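1. Have a look; sequence and predicted model below, questions after that.
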Amino acid sequence: MASTSPSPSPRWFTSSYSNNGGDCVEVATNLAAAQGAVPVRDSKAPGGPVLELHAAAFSSFVAGVKAGGFRSA
């Protein structure tokens, strides 16, 4: 019988750029290597639904944000 290791638990965090306005998302990037996905959830509803983004897509999104590609008008 093969043994399987338990899945790691998500370690949720909010971006330091979020300015504590309450309209934030939390991400658990610690799961990217193990599961190939980055879970994302609403910080106001931690028990609510979780969106899982492919790790490479999430990485591209973060790079775009850092490059200023999503600035508000």
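-> Arrived safely. What you are looking at is a predicted structure, and each value in this text was computed from that prediction instead of being measured. Residues are numbered from 1 along each chain as shown.
2. alpha carbons only for contacts and neighbour counts from here, please
-> Fine.
3. which one's the longest helix in this protein?
-> Identified as the longest helix of the chain according to DSSP state H is helix 55-66.
4. buried sites along it?
-> Neighbour-count burial for helix 55-66, counted by 16 or more other C-alpha atoms under 10 Å, picks out 55, 58.
5. Take this one as well and set it beside the first:
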Amino acid sequence: MSNDLSTAKWFKSSRSGSTKECVEVAFLNDGVGVRDSKNPTGPALIFTPSEWCAFTAGLEHGRFDHA
């Protein structure tokens, strides 16, 4: 994967509210980028489409919920 993040359109979840402690996501040509909203020029994680789908499916099914 070779993504140019300089033109990425980053966004926060609508559930983030007004706090600054959020992650931002960008849909890229061949993956999905995730970065810390407090450090927009810092590093970003890049996931393949299948990795992103597995992650979001896990979220939807409560796989990462903690009691």
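-> On my side now, so go ahead. Just so we're clear, the structure is a prediction, and the values are computed from it rather than from any experiment.
6. coming back round to it: contacts for the longest helix of structure 1, please.
-> Contact with helix 55-66 of structure 1 is made by 32, 36-38, 70-71, as judged by C-alpha atoms under 8 Å, 6 or more residues apart in numbering.
7. Show where that helix falls in structure 2, residue numbers please.
-> Aligned using TM-score structural alignment, helix 55-66 of structure 1 spans residues 49-60 in structure 2.
8. chain center to the matching stretch, what's the gap?
-> Its chain's C-alpha centre and that of stretch 49-60 of structure 2 lie 11 Å apart, by C-alpha atoms, centre = their mean, to the nearest Å.
9. how big is the offset of that stretch relative to structure 1?
-> In the superposition with structure 1, the average deviation recorded for stretch 49-60 of structure 2 is 0.9 Å (mean C-alpha distance after the TM-score superposition for structure 1).
10. Fine, thanks again, bye for now.
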